[in-house]
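# sharing a model prediction with you, sequence too.
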Amino acid sequence: MVKIGNIILGDFPLLLAPMEDVSDPPFRAVCKDQGADLMYTEFISSEGLIRDAIKSRQKLDIFDYERPVGIQIFGGDEEPMAMAAQIVEATNPDLLDINYGCPVKKVVCKGAGSGILKDIPKMVKLTSAVVKATRLPVTVKTRLGWDDNTKNIEEVAERLQDVGIQALTIHGRTRTQMYKGSADWSLIAKVKNNPRIHIPIFGNGDICTPEQAVAARQKYGVDGIMIGRAAIGYPWIFNEIKHFMKTGEHLPLPTVFERVEVCKKHLRHSVAWKGDVVGILEMRRHYTNYLKGLPHIKDFRQQLVTCNTLAAVEDVLDKVAIHYKDHVIERTSPLADNNLLPANNEVVDCNVYG
């Protein structure tokens, strides 16, 4: 049974990755419905929280239906991070996560995210300051190291555990890899199998099918896995993995009607949380992913991204369900083509790739 502090997560929990501009409350709601065991907010700047920045404060919004849920923060200085931890605690999440994995230049150049992988003693001091500042369980998400010559994740895991973190998620790439190549799970396994390590170790990187999830559990021995881009437009991935692990069989693929209904639920949550204008506008990025695999969908998609009212969008989605009622969408790899993912690797917002 996997536990973080007093949070019981089950035998092999599936975590939803904190993805900037993706993992907001509306998206988390549909992932929770489809079996996510633990979810995180989009990452939040410690400096932004202290300055009372509107966007940073809005990211603190969590709801009882999504528990257990963690709030993730990032920063490069002890005092702001400790102060941010106290602000986070006041919002009553189940845990606090520190982002040491974001590879984006504007974060790294401040010594935050994966930038801190160049200075492990500072990383330890920063983590210790956060742990001491809050009563919440503190967890960390990080990478294997800065580059191929500094894959120091085993040392990092031991030292962070020693200062009090209660779980560690490891993305199987270095900072210099960004999101290129394949994730290396062998080093994640070394951390998990280290006899000094007693906290839960979660693996992250390239998991997009039930078979890959089973392999991660059986071959690498991790306590659970974190899923990012595979859930974008396809929250069913969580229940599919759970069913496959239990039975060895695949769940039937969601029908077009089921895709539309979940998309509509996502939309309604978006409007309820962000308001009509912003909720509808920001939902437009998701339609391609929910409807991926439908032939000749361009006209419907064009209608969806020009509708300005909830009723109008739902009307178009209902027409999609009727038009494609007999169509079966084949299973495809969500890592191969995702509308939310930029063509280049120097993205503005980090963690989108999960």
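In hand now; what should we look at?
# switch to C-alpha atoms for all contacts and neighbour counts from now on
Noted.
# quickly find the element holding the residue nearest to L16 when sequence neighbours are not counted.
Closest residue to L16 apart from its sequence neighbours, by C-alpha to C-alpha, 6 or more residues apart in numbering: M39 at 4.8 Å. Here M39, judged by DSSP states H and E, is contained in strand 38-40.
# quick check: next helix or strand after that strand?
Heading towards the C-terminus - elements assigned by DSSP H and E - strand 38-40 is followed by strand 44-45.
# surely the residue nearest to L16 touches V30?
No - applying C-alpha atoms under 8 Å, one finds M39 not in contact with V30, separated by 11.3 Å.
# what about those two, which has more around it?
In terms of neighbours (other C-alpha atoms under 10 Å), M39 is the more surrounded of M39 and V30; the figures are 25 against 22.
# tell me how far the more buried one lies from E258.
23 Å (C-alpha to C-alpha, to the nearest Å).
# and T142, by the same measure?
35 Å.
# which neighbouring elements make contact with the helix or strand hosting I8?
Assigned by DSSP H and E, I8 falls within strand 7-10. Packing partners of strand 7-10 (3 or more C-alpha pairs under 8 Å, 6 or more residues apart in numbering; DSSP states H and E): strand 2-4.
# burial of K55, as a residue count?
K55 has 12 nearby residues by other C-alpha under 10 Å.
# what's the nearest residue to H269 if we skip its chain neighbours?
That would be P26: by C-alpha to C-alpha, 6+ apart, it lies 4.9 Å from H269.
# so which residues of this protein form helices?
25-33, 46-50, 54-58, 78-90, 105-108, 120-133, 153-162, 186-193, 210-220, 237-247, 256-274, 276-290, 298-304, 310-323 (DSSP state H).
# tell me the most buried of those?
Mean neighbour count, computed with mean count of other C-alpha atoms under 10 Å, is highest for helix 25-33 among the helices of the chain, reaching a mean of 23.
# relative to helix 276-290, how tilted is that one?
Comparing the axes of helix 25-33 and helix 276-290 via axes from the mean of the first three to the mean of the last three C-alpha atoms, to 10 degrees yields an angle of 40 degrees.
# before we move on, back to that, now for the strand holding M39, which elements pack on it?
strand 14-16, strand 69-74.
# hang on, isn't F257 packed against K319?
No - with contacts counted by C-alpha under 8 Å, F257 stays clear of K319, the gap being 10.2 Å.
# returning to what we had before: in the strand holding I8, what counts as buried?
L9 (16 or more other C-alpha atoms under 10 Å).
# hmm, back to that, among the helices and strands packed on strand 38-40, which is nearest H286?
strand 14-16 (16.7 Å; C-alpha to C-alpha).
# okay, now the one to match up with it:
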Amino acid sequence: MATPSAASSADDAARRHGRPCPLAARGGRRLGAAVLGLALLIQGCELVETATAVLEDVIIAEVYVHVGQPKAGRTMAYAFLHRTVVGSLSRPVPGAAVVLTLEDGERFTLEEREAAACYSPSTRTGEGNEEVVGEPEFGTCYYLETGAGTFLPGAAVTLDIALPDGGGLAGLTTIPEDFRILIPSSPACLLEPRTVLETVWTKSGGARAYVNESLVYGVGDAIDFDGFRADDAVELIGVTASEADTAVLFPDEYGAFSRFDLPVQISRALTGGLPPDTEAVVTITSVDLNYVNWARRGGFNPSGLIRRPSVGGDGTGVFGSSVTHSFRIVAGEASGGIPSCSG
């Protein structure tokens, strides 16, 4: 990868060997050879031989174990392998052996699947997977889905990847401990329209953050807004950035990282409570330190400008884990069929 001093080094070399030539290619803009040659002749400057930095082709492994996904009672694990070089020069990474090992020695091998398997919608967002950095056409997906009781909250999981060229990658994650949703106390509840609800859950030991997400349905029917289809779901994303921060106001604080991307009319409609006759699928996900250090979602950049990897060896990447619980909130008048969210 080119270093920040590459341009200044070229300038210094030009000064040592003659009058400096203009840096015609700065900012990624390149002149045609004929035009550049003519410009150099007119200015009478000397050509300077410089070295061009070569972008290193490094394998990136983005690996996650999600307890409670794609639905309650299930666990999904996937690894998306791609490279730092993308576009026409990129190559996928097929033929790798991706193995997850539990503390008791039980091993699970992820199966190579179509790239879309690592991008399929989840119960958390209903949208494409934003955890993955690489583009699907430039990588290879390895996937595993198991039932309850396989990958348990609080367990340590070891990652080993044997690459087809003989290299390897490795990592370790400790799944956050399980937690319970306290408010609301039932998997589906009724909330009076235009009313906020403090959602509360128990602490998840080992969690470094909680990702709070909600898909709100029926907003298009509730407000008159051109260009917004009635069946569109509005996604609200929020984050609490400590293990002990286990209470969030719904829906207001669920949109901390997504409201700036919403039309003003939609954001206002979801402030101070849900509009009548709407409902929301809400998820609380506890995530480990590895997840936090790699995450980039909207304004949520906890590790700063640079991602902190948790996968090493002949490449880099992330090996993160999470535990998810979900519930449904219906905005409407009191009904005998669904309990109140407030108890």
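Yep, it's here. On a predicted model such as this, the values are computed, not experimentally measured, just so you know.
# can you give me the TM-score here?
After superposition, the two chains reach a TM-score (TM-score structural alignment, normalised by the length of the second structure) of 0.23; 143 aligned residues with a C-alpha RMSD of 7.1 Å.
# which residues sit in contact with F300 of the first structure?
316, 320 (C-alpha atoms under 8 Å, 6 or more residues apart in numbering).
# how far away is it from Y287 of the first structure?
Distance of F300 of the first structure to Y287 of the first structure, given as C-alpha to C-alpha: 10 Å.
# anything in contact with each of the two?
By C-alpha under 8 Å, 6+ apart, no residue touches both F300 of the first structure and Y287.
# which SS state does Q265 of the second structure fall under?
Here Q265 of the second structure is recorded as helix under DSSP: H, G, I helix; E, B strand; the rest coil.
# how long is stretch 143-157 of the first structure end to end?
Start-to-end, stretch 143-157 of the first structure (C-alpha to C-alpha) is 11 Å.
# what about V292 of the second structure, how many residues close to it?
Neighbour count of V292 of the second structure, defined by other C-alpha under 10 Å: 24.
# Y210 is in contact with that one, correct?
No - look at V292 of the second structure against Y210 with C-alpha under 8 Å: they stay out of range, at 9.6 Å.
# would N293 of the second structure count as being in a strand?
No - using three-state DSSP, the secondary structure at N293 of the second structure is helix, not a strand.
# how much space is there between it and C189 of the second structure?
34 Å.
# what about these two, which has more around it?
Between N293 of the second structure and C189, C189 has the larger neighbour count (other C-alpha under 10 Å), namely 23 against 20.
# how far away is the more buried one from E213 of the second structure?
For C189 of the second structure, the distance to E213 of the second structure equals 17 Å [C-alpha to C-alpha].
# hang on, the earlier thing: and the residue nearest to H269 of the first structure, what is it in contact with?
Counting by C-alpha under 8 Å, 6+ apart, P26 of the first structure touches 266-267, 269-270, 273.
# gap between it and Y40 of the first structure?
For P26 of the first structure, the distance to Y40 of the first structure - C-alpha to C-alpha - is 13 Å.
# likewise for L9 of the first structure?
Relative to Y40 of the first structure, and taking C-alpha to C-alpha, L9 of the first structure is found at 14 Å.
# do the same with V140 of the first structure
Distance of V140 of the first structure to Y40 of the first structure, given as C-alpha to C-alpha: 12 Å.
# pick out whichever of the two has more residues nearby.
Y40 (27 against 22).
# spatially nearest residue to A170 of the second structure, not counting backbone neighbours?
D160 (4.6 Å).
# quick check: Y40 of the first structure vs I188 of the first structure, distance?
Counting by C-alpha to C-alpha - Y40 of the first structure and I188 of the first structure are separated by 21 Å.
# do P26 of the first structure as well
Applying C-alpha to C-alpha, the value for P26 of the first structure to I188 of the first structure is 31 Å.
# same thing with V313 of the first structure?
V313 of the first structure is 43 Å from I188 of the first structure, by C-alpha to C-alpha.
# what does R57 of the first structure give?
With C-alpha to C-alpha as the criterion, R57 of the first structure and I188 of the first structure are 33 Å apart.
# equivalent analysis for N239 of the first structure, please.
Separation of N239 of the first structure from I188 of the first structure (C-alpha to C-alpha): 24 Å.
# can you check M39 of the first structure too?
21 Å.
# same check on F244 of the first structure?
From F244 of the first structure to I188 of the first structure the distance is 23 Å (C-alpha to C-alpha).
# check F27 of the first structure too.
The separation that F27 of the first structure has from I188 of the first structure, given C-alpha to C-alpha, amounts to 28 Å.
# for the longest strand seen in the second structure, packing partners?
Identified as the longest strand of the second structure according to DSSP state E is strand 316-331. Counting contacts by 3+ C-alpha pairs under 8 Å, 6+ apart, strand 316-331 of the second structure is packed against strand 59-67, strand 168-174, strand 188-191, strand 279-287, helix 289-294, strand 311-313.
# in CSV, list these along with distance to Q43 of the second structure.
As requested, these are arranged in CSV below (distance: least, C-alpha to C-alpha, whole Å):
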stretch, distance to Q43 of the second structure
strand 59-67, 44
strand 168-174, 52
strand 188-191, 75
strand 279-287, 59
helix 289-294, 49
strand 311-313, 50
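# these two touch, right, L49 of the first structure and R57?
Yes - counting by C-alpha under 8 Å, R57 is a contact partner of L49 of the first structure at 6.2 Å.
# tally of neighbours for V157 of the second structure?
V157 of the second structure, neighbours per other C-alpha under 10 Å, totals 23.
# repeat for I183 of the second structure
19.
# about what we covered before: against R57 of the first structure, how distant is the residue nearest to L16 of the first structure?
Counting by C-alpha to C-alpha - M39 of the first structure and R57 of the first structure are separated by 18 Å.
# same check on H266 of the first structure?
Distance of H266 of the first structure to R57 of the first structure, computed by C-alpha to C-alpha: 22 Å.
# got it, and K122 of the first structure?
26 Å.
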